[in-house]
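> Predicted coordinates and the sequence they were generated for:
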Amino acid sequence: MNGLISQVPREIEAMSRILSRGTISDLLRYINQDEHVRRDHEFYMSMAQFAGNGEYPGPDLLAAWYQRNIRIYSNLRGIIDSPEDRVLVIYGSGHLFWLERDVLDSPDLELVRLSDYAK
């Protein structure tokens, strides 16, 4: 548990450094990097360990998190009217892992990453 909690201030410190020396665009590039997305996802997945004695608070939290993300994806699907539609999705970086997976698993959708535009 302490390892998980210690990640939060380090991440806040890293983002604060980027903002103090750079721009919002720099921060967006940072939080959209594959490594950052992986760390965010690992943080959420580590919640699965919090279970025992027939209680599953960590897995239940993960289930609610996945449900939230799949609902976001469903709403995204609901606003697409034609194959030519382009949709800009802006959410917190913690959602990125699942939203990317959902779009990549949809053969009729194309994922365009922020890094393709924010140089």
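Nice, thanks for sending it over.
> hey, let's count contacts and neighbours off CA atoms from now on
Will do.
> Quick one: neighbours of residue 97, just the number.
Neighbourhood size, residue 97 [other CA atoms under 10 Å]: 19.
> What helix or strand is it located in?
Element membership of residue 97, judged by DSSP states H and E, is helix 96-104.
> Same check on residue 13?
Here residue 13 is assigned to helix 2-21, by DSSP H and E.
> buried sites along that helix?
Of the residues in helix 2-21, those buried under the neighbour-count criterion (16 or more other CA atoms under 10 Å) are 15, 18.
> for that helix, the distance to its chain's centre please.
Mean-position distance between helix 2-21 and its chain equals 16 Å (CA atoms, centre = their mean, to the nearest Å).
> Longest helix in the protein, please.
In the chain, taking DSSP state H as the definition, the longest helix is helix 57-79.
> How about the contacts made by residue 97?
For residue 97, the set of contacting residues under the criterion of CA atoms under 8 Å, 6 or more residues apart in numbering consists of 37-38, 41.
> so which of those comes closest to residue 23?
Using CA to CA, residue 37 is the member of the contacts of residue 97 that lies nearest residue 23, at 19.6 Å.
> and the helix or strand harbouring the closest one, what does it pack onto?
Element membership for residue 37, per DSSP H and E: helix 34-45. Helices and strands in packing contact with helix 34-45 are listed as helix 96-104; criterion 3 or more CA pairs under 8 Å, 6 or more residues apart in numbering; DSSP states H and E.
> how far does the helix it packs on sit from the chain's center?
Its chain's C-alpha centre lies 8 Å from the corresponding centre of helix 96-104 when counted by CA atoms, centre = their mean.
> That one: which residues count as buried?
Buried residues in helix 96-104, counting neighbours by 16+ other CA under 10 Å, are found at 96-99, 102-103.
> Repeat that for stretch 37-48.
The neighbour-count check on stretch 37-48 (16+ other CA under 10 Å) flags 37, 40-41, 43-44, 47-48 as buried.
> here comes the other one, which I'd like you to weigh against the first:
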Amino acid sequence: MLLSFGLVAQAAAQSKPGEILLLGTFHYHNPGADLVKTKTFDVMTPKVQAELENITQKISVFHPDKIFVEWDWENQKELDELYKAYLGGNYEQYVSTTYPKLSSRSYYLKNEIIQLAFRAGKKAKLTRIYAFDYPKVALNFDSVMKAMQTAKQTALMQRVQDVTKNIETRENQKLATYSLTQLLLDANMPANLTANKGLYLDILNQAGNPDNFAGPFLVSEWYRRNLYMYSLVQKTMTPQDSKALVLVGSGHAAIIKEFIEAGQQFRLKSLKDVLK
């Protein structure tokens, strides 16, 4: 068995690794579902739309063979229909007809999958955008806070509040003053991706008494979600594919970056090099 694993590792090392442009972002259509609550950034203004044209043009020059987005992988068919309408030039009409509810239409018009990934895919002449989210995990934050309360971890509970409040303040200030390009470059700085994991590993993983594992269970579920997502990238990329764009929320990017760097299948392409 060890010999088999060794041969696999040797074969992987001998093949040329593909390039992944890992692009972590805030959610353009902000549903307020994340632990850290941030203000909405209007991507529909002429200035931001012009930026998106520039950003996606540069991504198309990188020429990804595949683009992966944070969309439930079991709903690939719906994503295919949306992208088909986008390529056909009747996207807004399709969305208005298919999703008559105003809040749904807003999501399908504003979110980063459409605004960035679809736009980049069309420029790169790609016929499909790939869903790779795996949302079937148990992320029960309330149970973690209850475990802290039961264990009388007052200082740890205060750290959760302080850290989330500081992140909210900092991110809201950036959303109010940065351009979209600046926001994306800032979110993908190595230091910021590393800091993104701190709340999980430095704080939530400690939650509860020694016989209560609510904290590490939540952290493991977060890692599992991202590990399954990365597995879909690994299994979908073929030997003929040399490049991919992986577009996800910044929290996902922080973990997926670990997986890419730990293996030999891919190497990371710097966003700042693509957008320079």
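Perfect, I can see it now. Bear in mind the structure is a predicted one, so any value in this text is a computation, not a measurement.
> Map residue 212 of structure 2 onto structure 1.
Residue mapping for residue 212 of structure 2 onto structure 1 gives residue 55, with TM-score structural alignment as the criterion.
> State the span of structure 2 onto which the helix holding residue 13 of structure 1 is aligned.
When helix 2-21 of structure 1 is compared against structure 2 (TM-score structural alignment), it corresponds to residues 158-177.
> Compute the number of surrounding residues for residue 95 of structure 1.
As a burial measure, the neighbour count of residue 95 of structure 1 was computed by other CA under 10 Å and equals 19.
> Might one say that it is in contact with residue 69?
Yes: with contact taken as CA atoms under 8 Å, residue 95 of structure 1 and residue 69 are classed as touching, separated by 6.6 Å.
> Kindly provide the distance from residue 55 of structure 1 to residue 49 of structure 1.
11 Å (CA to CA, to the nearest Å).
> rewinding a little: relative to structure 2, what is the average displacement of the longest helix of structure 1?
In the superposition with structure 2, the aligned residues lie an average of 0.7 Å away from helix 57-79 of structure 1, counting by mean CA distance after the TM-score superposition for structure 1.
> Now do that helix and helix 96-104, the angle between them.
Direction vectors for helix 57-79 of structure 1 and helix 96-104, defined by axes from the mean of the first three to the mean of the last three CA atoms, to 10 degrees, enclose an angle of 40 degrees.
> For helix 57-79 of structure 1, which helices and strands make contact with it?
Packed against helix 57-79 of structure 1 by the contact rule (3+ CA pairs under 8 Å, 6+ apart) you find helix 96-104.
> again, 10 Å this time
The criterion is 3 or more CA pairs under 10 Å, 6 or more residues apart in numbering; DSSP states H and E, and the helices and strands that helix 57-79 of structure 1 contacts are helix 34-45, helix 96-104.
> any residues touching it, and which ones?
Contacts with helix 57-79 of structure 1, where a contact means CA atoms under 10 Å, 6 or more residues apart in numbering, come from 44-52, 56, 85, 87-89, 91, 94-100, 102-103, 109.
> Stretch 6-20 of structure 1 now?
Under the criterion CA under 10 Å, 6+ apart, external residues in contact with stretch 6-20 of structure 1 comprise 22, 24-28, 30-31, 36, 39-40, 43.
> Quick check on the residues you listed: which are buried?
Of all those considered here, the ones buried according to neighbour count by 16+ other CA under 10 Å are 27-28, 30-31, 36, 40, 43.
> From the residues you listed, pick the one nearest residue 80 of structure 1.
Distances from those to residue 80 of structure 1 were compared by CA to CA; the smallest belongs to residue 28, at 24.9 Å.
> can I assume the closest one is in contact with residue 96?
No: the criterion here is CA atoms under 10 Å, and residue 28 of structure 1 misses it with residue 96 at 12.0 Å.
> residue boundaries of the strands in structure 2?
18-25, 66-72, 130-133, 243-249, 266-269 (DSSP state E).
> Ignoring the adjacent residues along the chain, who's closest to residue 212 of structure 2?
Leaving aside its sequence neighbours, residue 212 of structure 2 sits nearest to residue 147 (CA to CA, 6 or more residues apart in numbering; 7.2 Å).
> do you know how far the one you found is from residue 217 of structure 2?
Shown here: residue 147 of structure 2 relative to residue 217 of structure 2, a distance of 12 Å by CA to CA.
> which ones are touching the residue nearest the centre of structure 2?
Taking CA atoms, centre = their mean, the centroid of structure 2 lies closest to residue 248, which sits 1.7 Å from it. For residue 248 of structure 2, the residues meeting the contact criterion (CA under 10 Å, 6+ apart) are 22-27, 68-71, 112-113, 132-133, 254, 256.
> how does it look with 8 Å?
With CA under 8 Å, 6+ apart, residue 248 of structure 2 has these contacts: 22-25, 69-70.
> now do residue 42 of structure 1
Contacts of residue 42 of structure 1 (CA under 8 Å, 6+ apart): none.
> Over to the one 3 residues further on?
Contact criterion CA under 8 Å, 6+ apart gives residue 62 as the residues in contact with residue 45 of structure 1.
> Please report how far it lies from residue 94 of structure 1.
Residue 45 of structure 1 is 11 Å from residue 94 of structure 1, by CA to CA.
> for residue 110 of structure 1, same thing?
Counting by CA to CA, the gap between residue 110 of structure 1 and residue 94 of structure 1 amounts to 20 Å.
> Over to residue 85 of structure 1?
Summarising the geometry, the distance separating residue 85 of structure 1 from residue 94 of structure 1, computed by CA to CA, is 25 Å.
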